[in-house]
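J.: Build the 3D model from these lines:
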Amino acid sequence: MAKIKKTPRPKAAPPKGFRDYFGADVTERKAMLDRIAEVYHRYGFDPLESSAVETVEALGKFLPDVDRPNEGVFAWQEGEESDKPGDWLALRYDLTAPLARVYAENRNDLPTPYRRYAMGPVWRNEKPGPGRFRQFYQCDADTVGSASVAADAEICAMLGDALESVGISGDDYVIQLNDRRLLDAILDIAEVADDPSTRGIVLRAIDKLDRLQPHGVRQLLGEGREDKSGDVTVGAGLTQLQIDKVMEFVLTDDRVNDRLARRAARARDEGDTEEESRLHSARDSTHEATRQNWPAKGSGRRLWNAEVLDYLGELMKPHDKGWAAVEALRQIVSLLTETGRNDHRLRIAPSVVRGLGYYTGPVYEAELTFEITDEKGHPRQFGSVAGGGRYDDLVTRFTGQQVPATGVSIGVDRLLAALRMKRDAAPPTGGPVVVTVMDRDRMADYQSIVATLRQAGIRAEVYLGNPKNFGNQLKYADKRGAPAAIIQGSEEAAEGKVQVKDLILGAKLAEGASVEEWKDHPSQTKVATGAELLGEIARIYRLHGLPLPEGFDPDAP
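T.: Model prediction:
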């Protein structure tokens, strides 16, 4: 008789590029998204939840940083093996492409402009790497149906408020502002061939200015470059004259810095020390300086942004669309000045590119400027956590008519990582208070105690395992991260009291406390049930910096 082959057990691990999120991660993410949602709501945006699955046709070929149609998505065909296969479907790769479909489908019922925000997971079928997963969260806000630059300015202001609402200080981020039409214009002025492949190489080279420096960008604009590992990146093959014209745009910061230096020297020669100081303040705001430490100099930043726009205006004079882009940026800066944001939190940044086939006008990127240590132990700035811009062609695929739109997307996981690096750890949240079970026949009494805690807003649970071994109950409470355990035996029950054990303090004392320290700082206290119990729990929470529920009142019924 043939031996029956056993069915292999499935591997207990998530697919490559995916991960599981446990209590603290989920709780912290939700708290952050709630604060951002409050900001979006305050600005008049409405929530939208769209389907996680779209037709491939509806998603289109706009996946950022991928040039081939439908590359990088998780897709399948309905009824693939049947005689009449159905539509190709795919998990959404962002929250913007579904918005275009939703708006086109419901435009007769939606207000114009339509202002919506959305939060949720997206999926990319791309090669995973350190910190790069195939499923991740995004947090978007978009205005559809308005061509006004006021919509772009509002998105930038709202992005700043959202970052500050979650604990990023105004000194720790900058919103970098550019316009995709400037990039197209400089390629026209440099007479770069109207070929998507060549222009894509040029734009990617410009986008790498921070990492590769001007010399590396020049190499990519020309024949290409070889990195330290020996890998060769093919260049755009531009002539030296074309490279020089593109670099006049790329090196805007350096050119403006030189101008300010010459004007400051003239002011010094003329004895105008106030003007010299003002110009030096603006020079301190240059990109080179910000690589080390972003200066909190509002007046210098305002002057710097104005000088950059003047310089770009001169470059774009022969190009109508380029000139229009400069004027659009001027208007956005003017509007943000009125809201108090044209200071060290705003920078005109010509090298910001964003997606290659996606944006049609102003683009913006939020960059965190505080210093961290990378995996190799080198200090660097954290980098970008959000970006967006104007995309006036996305809805056109459905309606045949151009519908202006602008919006921003916050990378939730990157922002959470940044917040943790900023404070060196996750915020203290604490697990539930655990009510232990001394007598399984008195479960109703323990449920009454836990109900008192829950009604006051305190997270709590009754131990539901085998109560035979009390030590295992305390081990369970420790594993749950419980700040306190509540113990009631027959003696305490007769008195109408409970023992409250401060588990956090107990763990600290157990690390090496003397007998005197144990007496001075008892980790277990007997209190009456009801308000006295709630007051003791509140004391433990405050002692260890744990957040109490909003409106918590131990004396409330």
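
J.: contacts, neighbours, all on C-alpha from now
T.: Fine.

J.: Could you check how far V73 is from L95?
T.: Separation of V73 from L95 (CA to CA, to the nearest Å): 13 Å.

J.: Comparing the two, which residue is more hemmed in?
T.: When neighbours are counted by other CA atoms under 10 Å, L95 comes out ahead of the other of V73 and L95, with 25 against 21.

J.: The residue nearest to A185 when sequence neighbours are not counted and T55: what is the separation?
T.: Spatial nearest neighbour of A185, excluding adjacent residues (CA to CA, 6 or more residues apart in numbering): G322 at 5.2 Å. Plainly put, G322 is 36 Å away from T55 if you go by CA to CA.

J.: Let's see this one next, to set against the first:
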Amino acid sequence: MAKQKKQPRPKAITPKGFRDYFGTEVTERAEMLQKIAGVYHRYGFDALESSAVETVEALGKFLPDVDRPNEGVFAWQEDDDWLALRYDLTAPLARVFAQHRNDLPTPYRRYAMGPVWRNEKPGPGRFRQFYQCDADTVGTASMAADAEICAMLADALEAVGIPRGDYVVRLNNRKIVDGVLRSIDFDEVIRSRGLQEIMRSTQNTFDVMRDDVLRTIDKYDKVGETGVRELLGGGRLDASGAYIPGLQLSEATEDRIVEFLTSRGTSNDETLENLRAVVGTDQVGSNGLDELEQIATLLDAQGYGPDRIIIDPSVVRGLGYYTGPVFEAELTFDITDEKGRIRQFGSVAGGGRYDDLVKRFTGQEVPATGVSVGVDRLLAALHAKGRMGQTSKGPVVVTVMDRARMADYQTMVAELRNAGIRAEVYLGNPKNFGNQLKYADKRNSPIAVIQGSDEHEKGIVQIKDLILGAKIAESATHEEWKERPSQFEVPRDQLVAKVRQILDGQD
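T.: As a prediction, the model looks like this:
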């Protein structure tokens, strides 16, 4: 009889593009989400937790730069339906509102937080699963809703520790972009790129070119004016030397688009004036400018001036469902990258108006606007700035000197927990006391509680200040260390009070 082959062991590795999060990281994220939720709640928004899985049809095809199967989502077939993990929190909201609109107030103001998944090529700092924190208003066309979202975004950034001066919310309008692009004749470009079949099927040259141009000018903050010109024209080499094909637009068309991108003046009023000159008589673009002016006026009335929120024509946003005002929050402080180069951190949040997203389900236009905060990027920014990432304290560890007295140790830990102190009993092999202290060190415990048989008979406990002890061990002489100033002997009934006193002193 042939010897049965051993089943190979599975590899203990995280799938590419994903990562694991441990104690402090999870706690920091939860604290950040709580602070942002507090701002959203203060503005009158209600929480919503929608399904992580949607039909592919409900999600729609709005992702930018898709070069992965299933249009950038993780999808699978179930019976006759294709299902997918949500790629953002906005498309699911459109489905929720369409499904429950008769039971929801209008306008409906909601916030949502949770993971989203994108089937994209992973890279440094770019994962296939990441957290978003959204707030949206559905059911009003008033520019007051967009102004409120921008103000709320500024407040949220300050609430999590980004002070005024270290961020700016940049505001634009897709209608202005459309107004500029509508004045360009793309027919020759379509012919030169061999896209006549697409043109015949859509009967709209503008639709064929619009998304390509939007994705290109959305890279302005990364590649600059020269890079955008190359991508609008014959193409460019990226940092790795790979060739990226251009859109083959004429030089005159490049000039017009770049003129729009660089229209930002020294004030919002000057920027609007520059944009009116670029847009000319196009009605769609003029409407977009009027909306921007309304938003700027409303923000100014609330005290949100250009020190926090500015009009910037280079903001276009990559997602395809935006129909009006769009905005991004950019961090303006410098950081040092892994190669020691000085960089600015860039965008950590973005959003805009999407008046046609709910219409896909209802057939009727339902105006909506919202913002999404990239939680992981915001956490990374705070770490880079040194405003987060300090080692968090672990629990007080009650050591076990006598295995037969486990009930006594559990009583101690219960008293500490009932007093609101994070604590645990050592549950490993208690034979080696040194290993218990090593465990407490690995847990970053602030205090160890010790009671052997002698202490038990005397009705006392030993309380060891591990943080102070570590500092003394680093700098004290041997004689000073022998005095053990970081260890205290107290009556058993004073355990909680002494632990509290030491913790307060450490804080």
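
J.: show me where the stretch 401-550 of structure 1 has helices.
T.: For the stretch 401-550 of structure 1, the helices defined by DSSP state H, counting those that start in this stretch cover 412-423, 443-455, 470-479, 490-495, 503-510, 515-520, 531-543.

J.: G322 and T55 of structure 1: which has the busier surroundings?
T.: Using other CA under 10 Å, the more surrounded residue of G322 of structure 1 and T55 is G322, with 25 against 17.

J.: Now which residue in structure 2 aligns to that one?
T.: Using TM-score structural alignment as the criterion, G322 of structure 1 maps onto G285 of structure 2.

J.: and its match, that's in a strand?
T.: No. Applying DSSP: H, G, I helix; E, B strand; the rest coil, one finds G285 of structure 2 to be helix, outside a strand.

J.: Please look at E126 of structure 1 and N70 and confirm they touch.
T.: No. Assessed by CA atoms under 8 Å, E126 of structure 1 is found out of contact with N70, at 11.7 Å.

J.: Can you pick out the residue with more neighbours from the two?
T.: Legend: neighbour count by other CA under 10 Å for E126 of structure 1 and N70, higher for N70 (17 against 14).

J.: Now the more buried one: closest residue in space, sequence neighbours ignored.
T.: Using CA to CA, 6+ apart and skipping the chain neighbours, the partner closest in space to N70 of structure 1 is K61 (5.5 Å).

J.: what about the equivalent of A236 of structure 1 over in structure 2, which SS state?
T.: When structure 2 is aligned by TM-score structural alignment, A236 of structure 1 is paired with L247. Look at L247 of structure 2: counting by three-state DSSP, its state is coil.

J.: L247 of structure 2: what's it in contact with?
T.: Contact analysis of L247 of structure 2 by CA atoms under 8 Å, 6 or more residues apart in numbering lists 189, 212-213, 231-235.

J.: looking at structure 1, which of the residues you listed still make contact?
T.: With both residues aligned by TM-score structural alignment, their matches' CA atoms under 8 Å, the contacts of those that structure 1 also has are 212-213, 231-235.

J.: neighbour-wise, which of those residues leads?
T.: Highest neighbour count within these: L232, with 26 neighbours (other CA under 10 Å).

J.: Onto which residues of structure 1 does stretch 355-369 of structure 2 map?
T.: The aligned range for stretch 355-369 of structure 2 is 392-406, by TM-score structural alignment.

J.: which of the residues in that stretch are buried?
T.: 392-395, 397, 403-406 (16 or more other CA atoms under 10 Å).

J.: Next: stretch 64-79 of structure 2.
T.: By neighbour count with 16+ other CA under 10 Å, stretch 64-79 of structure 2 contains the buried residues 64, 66, 71-75.

J.: got it, and stretch 80-99 of structure 2?
T.: Residues 83-98 are the ones in stretch 80-99 of structure 2 that count as buried (16+ other CA under 10 Å).

J.: Out of these, list just those in helices.
T.: The helices, defined by DSSP state H, take in 90-98 from those.

J.: In the stretch 151-300 of structure 1, what residue spans correspond to helices?
T.: Counting by DSSP H, counting those that start in this stretch, the helices of the stretch 151-300 of structure 1 are 180-189, 196-207, 209-221, 240-250, 252-269, 273-283, 287-290, 298-315.

J.: quick one, which of those helices is nearest to M421 of structure 1?
T.: Smallest distance to M421 of structure 1 across these (CA to CA): 19.6 Å, for helix 287-290.

J.: Over in structure 2, find the residue span the closest one aligns onto.
T.: For helix 287-290 of structure 1, there is no aligned range in structure 2, judged by TM-score structural alignment.

J.: and what of stretch 171-179 of structure 1?
T.: Aligned using TM-score structural alignment, stretch 171-179 of structure 1 spans residues 165-173 in structure 2.

J.: Just give me how far stretch 446-456 of structure 2 sits from the chain centre.
T.: 45 Å (CA atoms, centre = their mean, to the nearest Å).

J.: That stretch: end-to-end distance?
T.: Start to finish, the residues bounding stretch 446-456 of structure 2 are 23 Å apart (CA to CA).

J.: buried set for it?
T.: Buried residues in stretch 446-456 of structure 2, defined by neighbour count with 16+ other CA under 10 Å: 446-451, 455.
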